[in-house]
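Colleague: structural data only, the sequence is not supplied:
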């Protein structure tokens, strides 16, 4: 634990405080006790410089004394430390001043008679110094706890994000391998094309897993690879349209955040439809957020496809972990249209 006076720039404030105390001390002797300027300044310097040189040691009493949870022992420690400090302070200071002003009987008499109020001042100085050190120690301990908690939160956040992202690739690969398996007999050339595109997609996706945020433009490029894979299977039944501004594509978003949305649109839109299904991606940008909307048509008469619900819930959790908000994903379902809206804050809380 850093010493508040001996480390850093704390000594500057410490020196300023004691200079103020010295000026006040000397002024009292000069104006109220009618001592000469020399005696007033010397008395102030000797007593305050002596006590000021002892005070930094109180930090170690506070630091190591705090390890003892017994309140009586702690009170005893400070009582003994205060007594020893005042005895040493008055003895050393008195010896120095008696030697300097040995010819001034008036000052020497004052020096002997002033021990009572100097003891009171010494107790006050000790109490204030120790209290300040306790406050500083409490603040340093609180900062350490906050840093540890923040570090732990970041570790948990990173672990949760890795867990959530680890659900995406296996889920997609499972679906893709099923598609390839279905095409190997009926459409071997299409299956071969799908394998090539799948390898390209995985090479891109795995290379981006090391970074949490990616530009929207790169994410759309990644999603387009995925759609190209699915077009091998669905042909003209799958159509994709996008409307994005130049500003939108530069905004950072969590990587692979669009992947589950496109999977969801294909699974619940294209699978059970014999007619062409259009998947539309639009983007609106404001000063604070990026609003992405993915819309796909579906056949309301088709039997609902059952699944594990990994996709949208995964996106919701990732947005909550990254941005600390649970209002960033909205799902709407109309007669024959399904839409998902994402709000992407342009700035993280710790930026």
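Modeller: Arrived safely, thanks for sending. These figures come from a predicted structure and were not determined experimentally. Numbers count the residues shown, from 1 in each chain.

Colleague: okay, CA-based contacts and neighbour counts for the rest of this
Modeller: OK.

Colleague: let's verify residue 19: helix, strand, or coil?
Modeller: helix (DSSP: H, G, I helix; E, B strand; the rest coil).

Colleague: where exactly do the helices run in the stretch 101-250 of the chain?
Modeller: Assigned helices in the stretch 101-250 of the chain, in chain order: 105-113, 115-186, 188-208, 216-234, 246-250 (criterion: DSSP state H, counting those that start in this stretch).

Colleague: and the fourth one, how far from the chain's centre?
Modeller: Put plainly, it is helix 216-234. 35 Å (CA atoms, centre = their mean, to the nearest Å).

Colleague: repeat for the second one
Modeller: With CA atoms, centre = their mean as the basis, the distance from the averaged C-alpha position of helix 115-186 to the chain average is 7 Å.

Colleague: what's it packed up against?
Modeller: For helix 115-186, the elements it packs on are helix 58-65, helix 71-100, helix 188-208, helix 259-265, helix 310-323, judged by 3 or more CA pairs under 8 Å, 6 or more residues apart in numbering; DSSP states H and E.

Colleague: take a look at this one as well, against the first:
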């Protein structure tokens, strides 16, 4: 995160304005209310405020280093107390050095300047100012984090709209519907019961796909049920060339994953594996819970000698972006490709 003062012109101007106001306030107190000489009051106020000109911006790096969310409030407070003692000691030392320098200089009316207040009161004031600066920096950090979260939510909404369009295009595309209906037509005369069953599965699959909101989470059991419908419809087309293997424990079926996030992976397995292979292709789905994460692995073999259709990888890219925006992590999707096997590993953190 950029420095709020040094990285922005307006931030620097605002800070200099506050510093000048602080210096003027010290001068006014010493000159007007304590009836000190003009030059003496100016020396006193500058001796106190000049160290602050450097110390205040440097506190930012300390605040960035002390992460309250990671180390806890008590540890953060102890860190800040320690740093505050060091900063106040540096501030008072610099104030004394500057004041001593002017103290040796010739002063009008032979009056030696006097500091505006005793050093123990200066120490108290320095502690209070340190606390105030720390508070301002934390407010700035939380504001930027909140703003970033809003921007991420806006990006997620835009991505969801894109994903909805891409999902509908891939799930209800003319080729899929044409192939499915053509298979139903072929089965009508030969195996009417199977054609009727395929129509029911097709309508159920389309209804589920249209009803889902991609920004929400759904139970694994519902997603797998819909995925099975899709794969069983495709199995009618490819017959023994498509073999389905599921290893899913009943105890994890209530865990949550994003809606329709598995669909593009199965489509890729059909398109690049089953469609281009003359040998049987096994699409294996394995799901387990590990360290409070739902781990889903989808793999399929493919014909290494077949010329697979070229794609842009939009489906997997959308999955990665959705996982990043929903869970705030970029390491939840891993793809492994060997000579004749394609494996997709996904992790879904379970917060509840």
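Modeller: Thanks, I have it. These figures come from a predicted structure and were not determined experimentally.

Colleague: right, and the helices and strands packed on helix 115-186 of structure 1 - which one's nearest residue 157 of structure 1?
Modeller: Across those, residue 157 of structure 1 has its closest neighbour in helix 310-323 (6.4 Å, CA to CA).

Colleague: about what we covered before: what's the most buried one of the helices and strands packed on helix 115-186 of structure 1?
Modeller: Highest mean neighbour count among those (mean count of other CA atoms under 10 Å): helix 259-265, with a mean of 21.

Colleague: that one vs structure 2, average distance?
Modeller: When structure 2 is overlaid, helix 259-265 of structure 1 sits 1.1 Å from its aligned residues on average, using mean CA distance after the TM-score superposition for structure 1.

Colleague: now that helix: which residue numbers in structure 2?
Modeller: Per TM-score structural alignment, the counterpart of helix 259-265 of structure 1 in structure 2 is residues 263-269.

Colleague: list the contacts for the residue nearest to residue 194 of structure 1 when sequence neighbours are not counted?
Modeller: Using CA to CA, 6 or more residues apart in numbering and skipping the chain neighbours, the partner closest in space to residue 194 of structure 1 is residue 229 (5.5 Å). Contact analysis of residue 229 of structure 1 by CA atoms under 8 Å, 6 or more residues apart in numbering lists 194, 197, 198.

Colleague: on that earlier part again, rebuild the helices and strands packed on helix 115-186 of structure 1 as TSV, extending it with distance to residue 242 of structure 1.
Modeller: Formatted as TSV, these follow (distance: least, CA to CA, whole Å):
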stretch	distance to residue 242 of structure 1
helix 58-65	63
helix 71-100	70
helix 188-208	20
helix 259-265	13
helix 310-323	20
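
Colleague: and the closest residue to residue 270 of structure 1 other than its chain neighbours, how many neighbours?
Modeller: In space, and not counting its chain neighbours, residue 270 of structure 1 is closest to residue 277: 6.0 Å by CA to CA, 6+ apart. Residue 277 of structure 1 has 21 neighbours, counted by other CA atoms under 10 Å.

Colleague: residues in contact with residue 277 of structure 1?
Modeller: So residue 277 of structure 1 contacts 237, 238, 239, 269, 270, 296, 297, 298 (CA under 8 Å, 6+ apart).

Colleague: pull the number of nearby residues for the fifth one.
Modeller: One way to gauge burial is a neighbour count; for residue 270 of structure 1, by other CA under 10 Å, it gives 24.

Colleague: next up, the contacts around it.
Modeller: So, once contact is read as CA under 8 Å, 6+ apart, residue 270 of structure 1 ends up touching 234, 237, 238, 276, 277, 298.

Colleague: my read is that the last one contacts residue 337, right?
Modeller: Yes: counting by CA atoms under 8 Å, residue 298 of structure 1 touches residue 337, with 6.0 Å between them.

Colleague: of these two, which one has the most company?
Modeller: Using other CA under 10 Å as the criterion, residue 298 of structure 1 and residue 337 rank with residue 298 on top: 27 against 14.

Colleague: ok, back up a step: not counting the match of helix 259-265 of structure 1 itself, show me its contacts.
Modeller: Taking CA under 8 Å, 6+ apart as the rule, stretch 263-269 of structure 2 contacts 167, 170, 227, 231, 283, 298, 299, 300, 315, 316, 344.
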